[in-house]
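Peer 1: sequence and predicted structure are below.
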Amino acid sequence: MRDEASMALTVLDTQVPAMPDHDGLAMPGVSRAVAGDGVRISARTDVKAVAAWLREFQTSPQTWRAYRKEAERLLLWLECRGETLASVRRETLDAFERFLADPQPASRWVGPSRPRAAPDWRPFRQPLSAASRRQALVILQGMFAWLVEAGWVEHNPFRLMRDKRRRMDNRREGVERYLERALWQRFWAWLQTPPASEATNAQRYRWARRRFLFGFAYLLAPRLSEMATAQMGDFIQREGRWWWQVVGKGDKLAHVPVPPDMLSLLVDWRETLGLAPHPQPGDATPLLRALDGRRGVGDNQLYRLIRETFQLGYRALDDLPDARRAPLRHATPHWLRHTALTHQAQAGVELRYLARTARHARLDTTARYLHAEAEEWHRQLAHHRLVEADTSDDGTL
């Protein structure tokens, strides 16, 4: 078994831990021979080739992390099989997709969220859903296309997938991973409950931060990376109305209306930090802050904070049947965004405005948050009964 400290996947000039060695996992990247004359990148291993591909996305940190995650899983899986990127065939993709649905042995591949440098870090938090598997294949298809152009591999096996359109383009009818309104209301009421009078200053700070974080996520539907990089000066006032300006996917600048509840939360949060009620233009200080009240909070810390709060809420709402509060056990930060957009749609926000809040490039992506048609369908189908209601004509034969 290799020493855990030596288990690292070097990507984009950073040491990215692979995972602790339980079954003789070799370091990815060492098995590939020196590149031949046809290679158009200065790479000598699969890992270095993937790092070159990832550098194309280094100006978009969220995209870079998402792509690294999928490429890393593939490289680790191939290494366990004694294969390289060049050895991937059409049937390899089917085996990999099955693996994504059920990574085994689970003790080696699956674990809770941990810092990447931790010895018990794992590539998966849970098996991937069908939608997540499709997304992984989409990302890896793009990676292979780039590697073909770079001369690192001879072919793109994804092009041989006869049912590629179904695999790549199929979408679920609607968003399913969100908290129903009744559960959210109970959860939010719990979040609103202040600490006991004997609570320490640190406990009061944590409570205020959780309250602001979840209110921010619910009212403005930001992505996790957008919350981590948000600054005080991103809240701006124009002609008496407050807006949140955000640079999202694709480095696109957008402005989202700030509702009254959000402005109240911001004022409360700034009071906790000892600041004036409203931020000044150009204030580049972090919106969400560490316990010292000054430093920002990174993506991973935010992820853990949100997951931890959901777990605490699950335990606190023990008066509810387990089936009703169970979603809190499984909820992730992205559930917050889904919850926010779904509830906005249910509140009657028009699709065109919902799409602008979500900052979706396509309306059909936003339309997945509209559940009204499904509800009406359900209501009408309820009239279809095994035994018809009594009428003046009993229909007796």
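Peer 2: Thanks, I have the structure now.
Peer 1: all contacts plus neighbour counts: C-alpha atoms, from now on.
Peer 2: Noted.
Peer 1: tally of neighbours for Asp261?
Peer 2: For Asp261, the neighbour count with other C-alpha atoms under 10 Å is 12.
Peer 1: give me the neighbour count for Leu85.
Peer 2: Counted with other C-alpha under 10 Å, residues neighbouring Leu85 total 22.
Peer 1: excluding its backbone neighbours, what's nearest it?
Peer 2: Excluding its sequence neighbours, the residue lying closest to Leu85 (C-alpha to C-alpha, 6 or more residues apart in numbering) is Asp46, at 6.7 Å.
Peer 1: put this beside the first:
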Amino acid sequence: MAIGFLDANMTSKDTATLPYPRRRGTERILGKIGRHHFAFFKGYLEGLDIAQLAHRYLETAETSSIHLRTIEATVKWIRQDLKLLAKRHGKHAVARIIDVSPAKINPPSPSVPTLEEFREEHDPYEMYSEKDLLALFEDTYSGGISEQKRIRNARLRKRQAEALAWLQMKTNVSPRPADLLEAWLLEYLVKQFKKVDILTVSDLATYVKANGPLWYKDVPRLGEVTAARISKWLWLYRDEIGTDVTVYDARAIRLIQFGLVPFEYFSPPTHLSGEIGSNRGDRNGSGANNDREAIVLWLQKLKDEDTTRSYRKEAERFFLWATIERDKPLSSITTADCLAYQKFLNDLGRVSDDYWNQTFRISQDSWMSDKKYERDSTYWRPFLSPFSIDAEGVKTRKRHQALQPASQKQALVIIRGMFRWMVKTGYLHTNPWDSASIPADRNKIDVSRSFTKEQWKIIRDEALSLPPSPAGARLRFIVMFSYLTGLRLHELARAKVSDILEETSITGGRRYFKMNVLGKGKKLREIPVPQVLIDELERYLRSRSIESLKAAPVDAPLVERIRGTSNPEAKKLKAQLEHPDRYEHDPSFVDEYLSRDAIYKLLKTFFQSLMLRFPGGSTDRAKFQAASTHWIRHTYATHALGNKVPLETVKNNMGHASVDTTSMYLDNDIAERAEHMENFADQLYK
């Protein structure tokens, strides 16, 4: 039977006491409305910033970040409780006025941006004429509401405020020290507190204050999120209760422990540490004394930051799975365990809970979070859930969120490599993965994720027709340069203009251009840059007020942020966080590189704008809707090979380690091969 693994301090001997499932982040802890709820709801009805209101007034804002769905769920139950209270007193009109959404009576009044700011948001590719853009700007910001409607709205707001004040008088809205907990908390919480002799609000406040941030550890079935909410509630009423309780951000409560926590916080008990693992080598030359130290040493041999992050993620997942799910140290894993992990990766997020619970000990929900959290957050989990849960608790499957076959294979290859290193250094005796065949990856590179020649012509023509403004010139350059170089997204984002050099051929004396590219694994490669791309680059540089390639500053980014459209303070903060060494020596330094995310969003939006040209349900429309930055790299490879560019040339330009990888692009055009076979088959009866 699968169990929820919540208490990070439990050992494997305690797992029999873990049938308690993880509670949803939207679940309430209070059985009745308090004064803080009235304050929150009043601000909500007045149209104030709901996130700021939540942080100030809600017990559910127990961390420095709060989900919108949690806020929406809280608004919903407050409104339902208030309506019920009004109806109990026969005030049906009060119930109706409380049910009116503030969006209906508080028209938005956004600050009016400049025309350039409006263009950056609504027309990044400058496809509108100045006249059309101005008309769109006026339509967006010149609207208003009639005076009659304004008066009606003001009257509705007044009636809502009066209704809320009347409701507040009809209920006891503040807890008192002698109040029994059942007067405020939900029944399931009251039962748990009774088990540790906490009966009143005063008992609870005293207990929390005396036991610090982990006060909840001795309360049965009480997790850190619910505990943080209770602490926040006690703090909101510290004056009435007479005990000043400290509120601890749940994100800050992150200890070195045994549980589903990030690698840097993970510490297995002695019997799972691997110090006496059954597969430990006789001649250990690694210097590691246990499994955790062995993983650290393996990661330290990696030089590339992105590779290290990827490898740590897979090692971390397998390490947690081995110790928590299989109750084994890493150095005792067998081939049977390896095969079980393959099934785990494949089933996670794909099968029903009933089916899962027949195979695995730990519930699959315990392994997954609803979104990506920072590693110091107590909400962090090793995997992302393929489901979303709304405020009503309805579970909906997200598309493509479970691990895809290619991702599963990558994980297994990384783990096998880690074990191979451990055997090579003598830390392990044998590699259990050698006998666990990894499923063949029939399409390691999904070469279908590329554009046909006809689709590329649409992209090219649209890019060439963009206006010669900074935004238009930048997008045109990104499209054309990406297509003729096949650069990866991160390679393009961190490239400098000075990476492009003019050289002279030793044999023929011909002048040509090349680009130095720092690729995966910090490997430097050289790629040729055709003259047509130099022309495109110089055209783009002129839009940046740089006369030519030779006149470009040494540190000039190849793809630059558009000056004047970004917040200078945000730029300064970004430089401090991402380039601390440079910022320390030069406080005026500002990172002008266009980020990977920004380039991705630009191209994604560009492709989706082209999607609208095609009818719904068409193949072309589906392709442009799905397309992303990496599609251009795939397209470069397929088109280059289709135009008889030598395989070795394409391999070196793309930075592939093996020609076998590049060869996959040769088989992309199945339609063309089908046509050839039809022509061949025609002779069968001739």
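Peer 2: Everything's here; your move. All values reported here derive from a predicted model rather than from experimental measurement.
Peer 1: what's the TM-score here?
Peer 2: Put the two chains on top of each other and the TM-score (TM-score structural alignment, normalised by the length of structure 1) is 0.72; 362 aligned residues with a C-alpha RMSD of 4.3 Å.
Peer 1: so what does His639 of structure 2 match up with in structure 1?
Peer 2: Under the alignment by TM-score structural alignment, His639 of structure 2 pairs with His343 in structure 1.
Peer 1: helix or strand: which one has its match?
Peer 2: Per DSSP states H and E: His343 of structure 1 is located in helix 333-346.
Peer 1: list the buried ones in that helix?
Peer 2: Of all the residues in helix 333-346 of structure 1, those buried under the rule 16 or more other C-alpha atoms under 10 Å are 333-345.
Peer 1: and what of stretch 340-354 of structure 2?
Peer 2: By neighbour count, with 16+ other C-alpha under 10 Å as the criterion, the buried positions of stretch 340-354 of structure 2 are 340-342, 344-350.
Peer 1: likewise for stretch 307-316 of structure 1?
Peer 2: Burial within stretch 307-316 of structure 1, assessed by neighbour count using 16+ other C-alpha under 10 Å, is assigned to 307, 309-315.
Peer 1: equivalent analysis for stretch 451-458 of structure 2, please.
Peer 2: 451, 456.
Peer 1: do stretch 371-384 of structure 2 as well
Peer 2: 375-384.
Peer 1: now intersect the residues you listed with the strands, please.
Peer 2: Among those, the residues falling in strands (DSSP state E) are 383-384.
Peer 1: before we move on, the earlier item: among the buried residues of stretch 307-316 of structure 1, which are located in helices?
Peer 2: The helices in this structure, assigned by DSSP state H, contain 307, 309-315 from these.
Peer 1: out of those residues, the closest to Ala290 of structure 1 would be?
Peer 2: Using C-alpha to C-alpha, Thr309 is the member of those that sits closest to Ala290 of structure 1, with 15.7 Å.
Peer 1: the closest one matches what in structure 2?
Peer 2: Counting by TM-score structural alignment, Thr309 of structure 1 corresponds to Leu603 in structure 2.
Peer 1: what ranges does the stretch 351-500 of structure 2 have for its helices?
Peer 2: Read by DSSP state H, counting those that start in this stretch, the stretch 351-500 of structure 2 holds these helices, from start to end of the chain: 353-357, 364-367, 405-424, 453-464, 470-485, 489-493.
Peer 1: okay, the angle between the fourth one and helix 629-642?
Peer 2: I take that to be helix 453-464 of structure 2. Orientation of helix 453-464 of structure 2 against helix 629-642 (axes from the mean of the first three to the mean of the last three C-alpha atoms, to 10 degrees) gives an angle of 120 degrees.
Peer 1: quick one on the thing from earlier: mean distance between the helix holding His343 of structure 1 and structure 2 after superposition?
Peer 2: After superposition onto structure 2, helix 333-346 of structure 1 lies on average 1.9 Å away from the residues it aligns with, using mean C-alpha distance after the TM-score superposition for structure 1.
Peer 1: among the buried residues of stretch 340-354 of structure 2, which are in helices?
Peer 2: Judged by DSSP H, the buried residues of stretch 340-354 of structure 2 include 340-342, 344-347 as members of helices.
Peer 1: any idea which helix is longest in structure 2?
Peer 2: Of all the elements of type helix in structure 2, the one with the most residues (DSSP H) is helix 147-169.
Peer 1: packing partners of that one?
Peer 2: When contacts are defined as 3 or more C-alpha pairs under 8 Å, 6 or more residues apart in numbering; DSSP states H and E, helix 147-169 of structure 2 sits against helix 35-45, helix 68-88, helix 92-98, helix 102-105.
Peer 1: matching residues in structure 1 for it?
Peer 2: Helix 147-169 of structure 2 covers no residues of structure 1 once aligned (TM-score structural alignment).
Peer 1: quick one: residues in contact with that helix.
Peer 2: 35, 38, 42, 45-46, 82, 85-86, 94, 97-98, 105-106 (C-alpha atoms under 8 Å, 6 or more residues apart in numbering).
Peer 1: strands of structure 1, residue ranges please.
Peer 2: With DSSP E as the criterion, structure 1 has strands spanning 8-11, 14-17, 235-238, 241-247, 253-257.
Peer 1: so how far is the first one off the chain centroid?
Peer 2: When you say that, I think you mean strand 8-11 of structure 1. When distances are taken as C-alpha atoms, centre = their mean, to the nearest Å, strand 8-11 of structure 1 is centred 22 Å away from the chain's centroid.
Peer 1: for whatever helix or strand Ala575 of structure 2 lives in, packing partners?
Peer 2: Ala575 of structure 2 is part of helix 568-578 when elements are defined by DSSP H and E. For helix 568-578 of structure 2, the elements it packs on are helix 580-585, judged by 3+ C-alpha pairs under 8 Å, 6+ apart.
Peer 1: where in structure 1 does the helix it packs on fall?
Peer 2: Under TM-score structural alignment, helix 580-585 of structure 2 has no counterpart anywhere in structure 1.
Peer 1: follow-up on the earlier one: hmm, the residue nearest to Leu85 of structure 1 is touching Val34, no?
Peer 2: No: no contact is recorded between Asp46 of structure 1 and Val34 when judged using C-alpha atoms under 8 Å, the distance being 10.1 Å.
Peer 1: who has more neighbours, the two?
Peer 2: Looking at Asp46 of structure 1 and Val34 with other C-alpha under 10 Å, you find the greater number of neighbours at Asp46, namely 23 against 10.
Peer 1: quick one: that one from Pro257 of structure 1, how far?
Peer 2: In this structure, Asp46 of structure 1 and Pro257 of structure 1 are separated by 45 Å, where distance is defined by C-alpha to C-alpha, to the nearest Å.
Peer 1: same check, this time on Glu176 of structure 1
Peer 2: Separation of Glu176 of structure 1 from Pro257 of structure 1 (C-alpha to C-alpha): 26 Å.
Peer 1: again, but for Arg362 of structure 1
Peer 2: 20 Å.
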